[in-house]
Structures are given as C-alpha cells and as structure tokens.
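**Q** This is the structure alone, sequence omitted:
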C-alpha cells in the first residue's frame, strides 16, 4: 500500500469513527430524554382512571395510577445496566380494583395500619370505624384521586389530591389530602404528603409498594439484605396489633441494626405469626428527613435506601402473597416474593397516648416526606 492509499484509508477510518461517535452521541441523548405521559386506562365506579409514566434522564421509569394514588411500576438498572421492574403490580385496572389487590403500591389512609376494635375517642366523642385496618373498608387505596403534572426544573412531578368527607369510613372532619410523586435524575422517588382538616381527626399516611429488587431473577426476597436504623420495635399481639410496649431488638429476630438477609431469622418469627409485619421505632424522632432503612439484592446489585421524616417504618415480608394471584405479565405471586417498607406513624397511636401524636387539627397542615433512592453496587 503506497502513501496515498494509506492516507485515504486513514481518512476513511477517521470519518467512520466520527460518524459512529456522532450516532452514539445522538442515541445516548435520545436514551436520556426525560418525559411524562398520561393515558386513560379504564374506569372504576364510573370514573376515568389515568396512568402516568415518568422517565428521567437515566432512563429510569415510574408509573402511577390515579386509582389509589398508587405506584404501579418502578423500572431501574441493575449492576450490568439492564433495566427491569423492581416492584409488584398488575396488568389491568380491573385487577387493581379487584379483591385480590393487597394495597399494591397504594397510598393508604385516612389512618394506615391498625386501630384497635375499630374505635377511638377524640375530644370527648367516640367514633366507630368501618374496619380496624388501613383506613376502613373503602380507604384511600380504593378511591379515585384527581391529578395534575407539576413543572419543576429538571424534575418530573405528579400531584394527586383527594377530598375525604366528614364521616367517611367513620372518621371526623373534611380532610383535603395531596400526595406528590417526584422522579429525580439521581434516581430518587420522592413522595410528599400534605393534608388539612376542618375538624380534629387522626391521620396516618403511607405508601404500600411491594419491592423485589432482583428484577425478576428471584421469585422470593429472602436473600435480600436488610438494614433498619432502629434499636426498638413495637411489641404486637393478635392480628399484629401493637400492645403499647416498645421493646429492644437486641437478641431478637427483629434485629436488623446490621445487614441481615430477610430469610435468616424469618422462621423464628413464623413460630408466632406468618412472617415479618413489624413496626420499628426509628432512631430518628426529630421529624426531619433521615435514612430509615437500606436493602441490598446481591444478584442484581441494586440498593434501595429509604429516607423519611416519619418516626416509624413497617417492615412487611409479603407473608400473604400466594400463587393463586397473578401479577404483571401473568406471573404468579409467591409468599415472601416481595417486601414493603412503609414509613408512617405508629399503629393504634390514637388509642395509645405514649405513642407520637397522630391527631391533625384545624389550622394545622400535616406534612411528611419519604424518599426511595435507587443505587447499584458490584458486591
């Protein structure tokens, strides 16, 4: 090959490299485009239900449903860069509105978790509720929320609002609630809760997303390592109802003060109940945002960090999930196939004066924040 041929050949290689580099750059830009879409996916109770899809600049996606103000899907990358879903969900609105939906990704209220005997007394009046758990027979998880997109610089947000009328499910006061979901470019999913009332009422809000960080590689989450920043937990009796006592986790199967797989001590818990369904009293009781828990899934390398302003977190190990119920893509659920980390005030606080206050009064504004942060690590 003479000098002229070599020069032409090298020029051709340089041009090919530039074209390839430009194409790669364009594809990268396309892959990192952030957006929000809104789609009507059906009706419940004669009302339209909408699904939002939020995608940030890393390609991570979060899907939301106006039925139950629910997180229906979170798609993140594993340590190899492969994107897959890390939460349980259903394929249709009919499934979400059906009896088999175990609060899948839902916003839970007016009072999440439990109130003993369906009763409480507030300001001299006794109130009787429709149920002792999760806000009543038709709690916030079974309501259709209004929604709107919120413009924030470099952030994607959807605000959902619901007006709970005085007497709904037995609770006093007209309550205006807003839940804002934000997907940030650092892969934070931020949930901001706000509420006001015209009459004193108990209020405990949480989100009930079921996580399986393996992205489908594991049907159970027993190998997921969990850390909870709590030295104490709420003693509970029948039906996981707190007794009012707060105990130390030391030398108990509830000790997650250092990383431990969910499955390591679960059999010790299952001697008494069907698995973990425990409220931890977090070290942080200041009302300011702080790390509450961390989960690591070794196969995928995914890490979930949970930050909250709340005093407690409920760890639920998916004890009642079963193969009779089919989730997304027709895949059956399995017992312990996912876990929940529900940030909230303590269960039955309205009947337990020693627990942190859960009563919201007129002229006050309830405000709470929880962040689900998604990361990856190699080992």
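**A** It's in. These figures come from a predicted structure and were not determined experimentally.

**Q** C-alpha from now on. contacts and neighbour counts both.
**A** OK.

**Q** For whichever helix or strand residue 244 is part of, name the packing helices and strands.
**A** According to DSSP states H and E, residue 244 maps onto strand 242-248. If contacts are counted by 3 or more Cα pairs under 8 Å, 6 or more residues apart in numbering; DSSP states H and E, strand 242-248 sits against strand 232-236.

**Q** Flag every buried residue along stretch 124-133.
**A** 129, 130, 131, 132, 133 (16 or more other Cα atoms under 10 Å).

**Q** So which of the residues you listed belong to strands?
**A** Nothing among those maps onto strands, per DSSP state E.

**Q** relative orientation of the strand holding residue 244 and strand 232-236 in degrees?
**A** 150 degrees (axes from the mean of the first three to the mean of the last three Cα atoms, to 10 degrees).

**Q** next SSE after strand 242-248?
**A** That would be, after strand 242-248 and using DSSP H and E, strand 260-261.

**Q** Comparison target, given below:
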C-alpha cells in the first residue's frame, strides 16, 4: 500500500492516490476524490500486465471542462442514486422532492454534483481477505434535493484470489432512496486499445427493463428471448449492434438495466451477474453481486475527445460499464424492487469483480 499526492481541488483541498497490490501482482490505484479507480492492472494469458480500466494520471483531467462536458463518470463511486430518476422528482411519505436535472429532463447518477465529485475520507487497511481502502462520506440532509443525512461507507478490497470486492453501507436520518454503484469502464485488451465490440459477454438475465426516448424505464419487465438483449449465452458485444431496434435508437447502443436471475434463498449472497472474455488477451472478468439489476453500457458517447493515461484517445465504444444496481427510476416505479432506506435500517450491498485468464479462439471482427 502506497499513498501519494494526486493534485489539489480548486478550493485547496488535497487529493491522495492509493496504490494497492495483491500477492499476485494485480495493482489498483484509487483516489479519494469520487472514490475513483484510476487504474487497474491485470495479466493477460502470457503474463503481460495492462491497465484494463479507462482513466487519467492527473486530477486536472478529471476536473477539466472537456471531461465535465462529456461526463462519463470514469471509475467513480455513484450516489446517492445510481442511474436515472424521471424528471428529477419523486414523492415519499406524502412529500415531493425535486432534484437537479442533469440528463435532459431527468436526474442521472445523483444529480449535477453527485458522490463522484465529493472528496471522501480514505483509510487503508489490511485483513485476512486482502488489502484495501475504506472510503466514507456523509451527505447532508437536502444535498442535491435528497431527504435525510446519509452516512456512507464503501470498502474496496483487493484479494489474493484476484478479486476486487466492493462493500457499500449506508445509514440515514430520514427515509430516502439509495442506490450506490461503481462506474468503471473496462477494456480487457488494455485501455486505449480499440473497441470492446469483440469482447464476449454473458449476462445472467432472462429479462430487462425497456426504456423510453429519454432513457427512463417504461415499467415493463421484458423477456430477452429473441432480442439483441439475450446474453444468456456468451455473445460478442458487436454481433447485433447493427440491427434496427427502437431500444438501440433511444440509447445509441446498449444502456439498459438487466433483471438478474437469482437462486432462491441466496439474495443476500453475491451471485454471478456477468462474465466477459476478451479473446486476444485471454483476460476474463466475472461480476457477482447481491443487487437485483445490472446496467450494461457500451460506451456509446465516447468520441475521442478524452485521452487516457496511455496517451491514446478514448474513441467510440472503447470501454464498457457493468454497473450493479437496483433498477433505474425505482422511486417512481412501484413494481420495481424498492430503493427506500429507512432510519432503522442499514443499507448493504456487495459486488465482486474477479479477474482471470483463459485460452479462447479469436472472435470475429465487428
């Protein structure tokens, strides 16, 4: 575990970077601004280490106007509410709450100053499970329009089993919606190494939640059978992207919540949500979670305007996000699992990213 200076915020507060390695050489760097994972190096099938997440080497890049306009949320912790809330509005206990609208008519990822732009308190630790970082932040009552003071604790643990375990915990003083997630973009060839269209993806979901033209769920739980959203068998991400599909037209690609298949009686334990295989490098990423949903985003709005730490631009579809979550707009969708946290409850969610390699044939090009 090493700590170093990463830069200074405009108000003079210092941002630190924590470098964490496991016994197998996997290395992760995290900053306490936004809880951002700025890099994550894992070996390919030949043992070569590459950074497999999109990110920057300097704080200035995360604070730049270009980044803020693109707003991709690279590597950040997301809260209070990951994903979208329709019209930035919900009613709870008879009171209507208005949030900032920062995504067309809707609120995205907690508002225009979400947890991704907050300076968290960081505390390194070492345990029998591995080495990691505990990040804490207290969101005041009324911040971004949300009710209640929310005390949030997120731990990143890099284990010697080559897993990154993320534990989210929160307590509130008033009933409030909570939906925390992590927004890393992955490219298993290495960041800046082309598109993710050849990555083969499996999602353990037989249903998804279709969206309207503003990317808000319609409320329907739709069967994936016979659609481009059926990833129950490993499929190259680019295999069906050329199909004419209203959902693709709305989202400019994949930007959808999948309803994860859960084993009865195991809702409180992480179960497999997704698996990604990159054929050339042989890298494998598996995602397990206690959450009921997974947002798969195919980097639709990356346009080359942002240049990563490799010095190469992040072009269209050069990274994918797999955000474990409750469903978008749940406060306004009574048929979705509830995201309301009450003062006598503790919010707890766990997601595990597992890194490995495999020998696989090369996929077709898209």
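**A** Received the coordinates, thanks. Just so it is clear, the model here is predicted, and its values are computed rather than measured.

**Q** Looking at the buried residues of stretch 124-133 of structure 1, which one is closest to residue 192 of structure 1?
**A** The nearest member of those to residue 192 of structure 1, counting by Cα to Cα, is residue 133 at 22.6 Å.

**Q** Aligned to that closest one, what sits in structure 2?
**A** Residue pairing (TM-score structural alignment): residue 133 of structure 1 is matched to residue 108 of structure 2.

**Q** need the contact list for the residue lying closest to that match once chain neighbours are set aside.
**A** Excluding its sequence neighbours, the residue lying closest to residue 108 of structure 2 (Cα to Cα, 6 or more residues apart in numbering) is residue 84, at 4.5 Å. With contacts defined as Cα atoms under 8 Å, 6 or more residues apart in numbering, residue 84 of structure 2 is in contact with 106, 107, 108, 109, 215, 216, 328, 329.

**Q** cutoff 6 Å now
**A** Shown in contact with residue 84 of structure 2 (Cα atoms under 6 Å, 6 or more residues apart in numbering): 107, 108, 328, 329.

**Q** Then residue 146 of structure 1?
**A** 160, 161.

**Q** How much space separates it from residue 73 of structure 1?
**A** For residue 146 of structure 1, the distance to residue 73 of structure 1 (Cα to Cα, to the nearest Å) stands at 19 Å.

**Q** try residue 110 of structure 1
**A** Distance of residue 110 of structure 1 to residue 73 of structure 1, computed by Cα to Cα: 23 Å.

**Q** ok, now residue 19 of structure 1?
**A** From residue 19 of structure 1 across to residue 73 of structure 1, the span is 37 Å (Cα to Cα).

**Q** again with residue 183 of structure 1
**A** 12 Å.

**Q** Likewise for residue 180 of structure 1?
**A** 16 Å.

**Q** Excluding residues flanking it in the chain, which one is nearest residue 314 of structure 1?
**A** Residue 314 of structure 1 sits nearest to residue 279 (Cα to Cα, 6+ apart), 4.3 Å away.

**Q** what do we get in structure 2 for that neighbour?
**A** In structure 2, residue 279 of structure 1 lands on residue 257 (TM-score structural alignment).

**Q** Count the residues that sit near its match.
**A** Residue 257 of structure 2 has 27 neighbouring residues, counting by other Cα atoms under 10 Å.

**Q** before we move on, what about residue 280 of structure 2?
**A** By the measure other Cα under 10 Å, the count of residues near residue 280 of structure 2 is 17.

**Q** how far away is it from residue 48 of structure 2?
**A** Taking Cα to Cα, one finds residue 280 of structure 2 at 12 Å from residue 48 of structure 2.

**Q** list the contacts for the most centrally placed residue in structure 1?
**A** Of all residues in structure 1, the one closest to the mean position by Cα atoms, centre = their mean is residue 209, 3.8 Å from it. If a contact means Cα under 6 Å, 6+ apart, then residue 209 of structure 1 has 104, 105, 340 as its contacts.

**Q** Aligned counterpart of it in structure 2, please.
**A** Checking TM-score structural alignment: residue 209 of structure 1 goes with residue 184.

**Q** For that match, give its distance to residue 37 of structure 2.
**A** 7 Å.

**Q** Which residues are in contact with each of those two?
**A** With Cα under 6 Å, 6+ apart as the test, residue 184 of structure 2 and residue 37 both reach residue 75.

**Q** Spatially nearest residue to the corresponding residue of structure 1 for residue 292 of structure 2 (excluding sequence neighbours)?
**A** Taking TM-score structural alignment, the alignment pairs residue 292 of structure 2 with residue 311 from structure 1. In space, residue 311 of structure 1 comes closest to residue 285 once its chain neighbours are excluded; the distance is 5.1 Å by Cα to Cα, 6+ apart.

**Q** That neighbour looks like it's in a strand, true?
**A** No: assigned with DSSP: H, G, I helix; E, B strand; the rest coil, residue 285 of structure 1 falls outside any strand and is coil.

**Q** Now do the SS call for residue 7 of structure 1.
**A** At residue 7 of structure 1 the chain is in helix, as set by three-state DSSP.

**Q** Could you measure from the residue sitting furthest away from the middle of structure 2 over to residue 358 of structure 2?
**A** Here the centre of structure 2 is the reference, and by Cα atoms, centre = their mean the most remote residue is residue 94, at 31.5 Å. Distance, residue 94 of structure 2 to residue 358 of structure 2, by Cα to Cα: 53 Å.

**Q** And residue 78 of structure 2, by the same measure?
**A** 31 Å.

**Q** just to revisit the earlier point, now do the SS call for the residue nearest to the centre of structure 1.
**A** Under three-state DSSP, residue 209 of structure 1 falls in the coil class.

**Q** Over to the one 10 residues further on?
**A** Residue 219 of structure 1 falls in the coil class when you classify it by three-state DSSP.

**Q** Alignment lookup: it to structure 2.
**A** So, by TM-score structural alignment, residue 219 of structure 1 is matched to residue 194.
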